[in-house]
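**Student:** Please work out how this folds:
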Amino acid sequence: MDVDQGIINWYKRRAVHQEIFHLLENVACTGHAVAQFHLAKCYRNGRGAEQDHAKAVEIYRNLADGGIPQAQVALGCCYESGEGVDQDYGTTIEWYSKAADQGSEDGRLHILGESYYYGYGVTQDHIKAIEWYRKSAEQGNRYGQKYLGYCYQYGWGVDADIDTAVFWYRKSAKQGNKDAIDKLKSLGKWP
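**Tutor:** A predicted model of the protein is given here:
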């Protein structure tokens, strides 16, 4: 593909993202929670609109306060990374815990696996992190599968084993996890 075609494709994708953003914005105004969640994601990632972490946090917080587990996990991620709010691991764990208390596997993964891996609110322990990543992965959680793949690829808490890493990346990729797909591509294992 030549440079001009690449630029044209970029503008086309940008126009599609902007159209999606405006459609989400219109539906979100009616109080539709799923549209609001995806609108927040657009603000967080700068897709279809200028990146605005504070606006994303505002929307996530309204949804999280309403008991939506996906928004609670997303809000926890914002506190974990300091996007749109001051970084605060205590608040991070609080939001992940609320999601986990409602049965959210993503919330459990973050509160347990991530917390142990990075030492957020607990003593850092890669072995315990692997245990939680494995439990999550074996229950079909695409994020647990991806994180377990990372651990095996890089030897974090386990012996490095590229074949096992590819196994878990493939499971995650089959569920549409872009990070896992990118890892497989970088390893020359995709499709």
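**Student:** from here on, contacts and neighbour counts on C-alpha atoms
**Tutor:** Noted.
**Student:** Number of residues surrounding residue 150?
**Tutor:** 21 (other CA atoms under 10 Å).
**Student:** what helix or strand is it on?
**Tutor:** helix 142-154 (DSSP states H and E).
**Student:** Just name whatever secondary elements that helix is in contact with.
**Tutor:** Packing partners of helix 142-154 (3 or more CA pairs under 8 Å, 6 or more residues apart in numbering; DSSP states H and E): helix 126-138, helix 162-173.
**Student:** One more, so I can put them side by side:
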Amino acid sequence: MEHVIRRVRAEEWDRARDLRLAALQDPLAPIAFYESYEQAAAHPDSFWQERTSTAAAGEDVVQFVAEAPGGRWDGTVSVLVEHKGESRIGKPAPVEQTHVVGVFVRAEARGSGLAEALFRTALEWSWGLQSPPVERVRLLFHSDNVRAAALYRKVGFVPSGDTAPVPDDEMALEYEVRR
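**Tutor:** I've put the predicted structure just below:
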């Protein structure tokens, strides 16, 4: 693979925004993300600058991007730190953990191993946290997102047995998987 996977930099907020908007135009976006393209496109530049700056600092959230040799960003993954008792997404964390979110690989880069490489980087970052150390890594995915479920199995995540209602669609479920 020729991509370089690295942390996003604060000054790259416009590229981070553009990649997020591309992700939200994917046909599976309605079941993969909690935000629509229209909602994201309406955010002012200051929102994207703050979001990217926070992810670049990498304290309680970090974003990794996959950069092709020509400079194009072909994928991304973010990781949220969830401290014991804290609730960022879903119920409060029973242990120190991280939560993988915002996984996206452009259609033309799928099948190349890029998603797996993004996950390896996210997992290495998670397991490298020392203060306090992480006991597990988790993520949630919509019950209808078969493509995501296959990827998560492929990179070693296993079902926890926990489910949660999908925000704004209480008839649908999200499944939790862990490592």
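**Student:** Tell me how the two chains score on TM-score.
**Tutor:** Overlay of the two chains. TM-score (TM-score structural alignment, normalised by the length of the second structure): 0.31; 98 aligned residues with a CA RMSD of 5.4 Å.
**Student:** follow-up on the earlier one: using CSV, lay out the helices and strands packed on helix 142-154 of the first structure together with distance to residue 70 of the first structure.
**Tutor:** Shown next, in CSV, are those (distance: least, CA to CA, whole Å):
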stretch, distance to residue 70 of the first structure
helix 126-138, 16
helix 162-173, 18
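**Student:** among those, which is nearest residue 44 of the first structure?
**Tutor:** helix 162-173 (22.8 Å; CA to CA).
**Student:** Pretty sure residue 142 of the first structure sits against residue 171.
**Tutor:** Yes: look at residue 142 of the first structure against residue 171 with CA atoms under 8 Å: they come within range, at 7.2 Å.
**Student:** the more surrounded of the two?
**Tutor:** residue 142 (25 against 22).
**Student:** need the next SSE after the lengthiest helix in the second structure, C-terminal direction.
**Tutor:** Longest helix in the second structure by number of residues (criterion: DSSP state H): helix 114-128. The element immediately downstream of helix 114-128 of the second structure (helix or strand, assigned by DSSP H and E) is strand 136-142.
**Student:** That following strand packs against which elements?
**Tutor:** So strand 136-142 of the second structure, by 3+ CA pairs under 8 Å, 6+ apart, packs with helix 29-32, strand 97-105, strand 169-178.
**Student:** How about the shortest one, which residues are buried there?
**Tutor:** Neighbour counts over helix 29-32 of the second structure (16 or more other CA atoms under 10 Å) mark 29, 31-32 as buried.
**Student:** quick one: which of the residues you listed is nearest residue 81 of the second structure?
**Tutor:** After measuring the buried residues of helix 29-32 of the second structure against residue 81 of the second structure - CA to CA - the closest member comes out as residue 32, at 19.8 Å.
**Student:** quick revisit: turn the helices and strands packed on strand 136-142 of the second structure into JSON lines, including distance to residue 82 of the second structure.
**Tutor:** Output for those, formatted as JSON lines (distance: least, CA to CA, whole Å):
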{"stretch": "helix 29-32", "distance to residue 82 of the second structure": "20"}
{"stretch": "strand 97-105", "distance to residue 82 of the second structure": "5"}
{"stretch": "strand 169-178", "distance to residue 82 of the second structure": "14"}
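**Student:** quick one, which of these is packed in tightest?
**Tutor:** When these are scored by mean count of other CA atoms under 10 Å, the highest mean neighbour count falls to strand 97-105 (a mean of 22).
**Student:** Which secondary structure elements does that one sit against?
**Tutor:** Looks like strand 97-105 of the second structure contacts strand 73-82, helix 114-128, strand 136-142 (3+ CA pairs under 8 Å, 6+ apart).
**Student:** Buried by neighbour count: which residues of the helix or strand following the last one qualify?
**Tutor:** Past strand 136-142 of the second structure, heading to the C-terminal end, the next element that is a helix or strand (DSSP H and E) is helix 146-154. Neighbour-count burial for helix 146-154 of the second structure, with 16+ other CA under 10 Å as criterion, is recorded at 148-149, 152.
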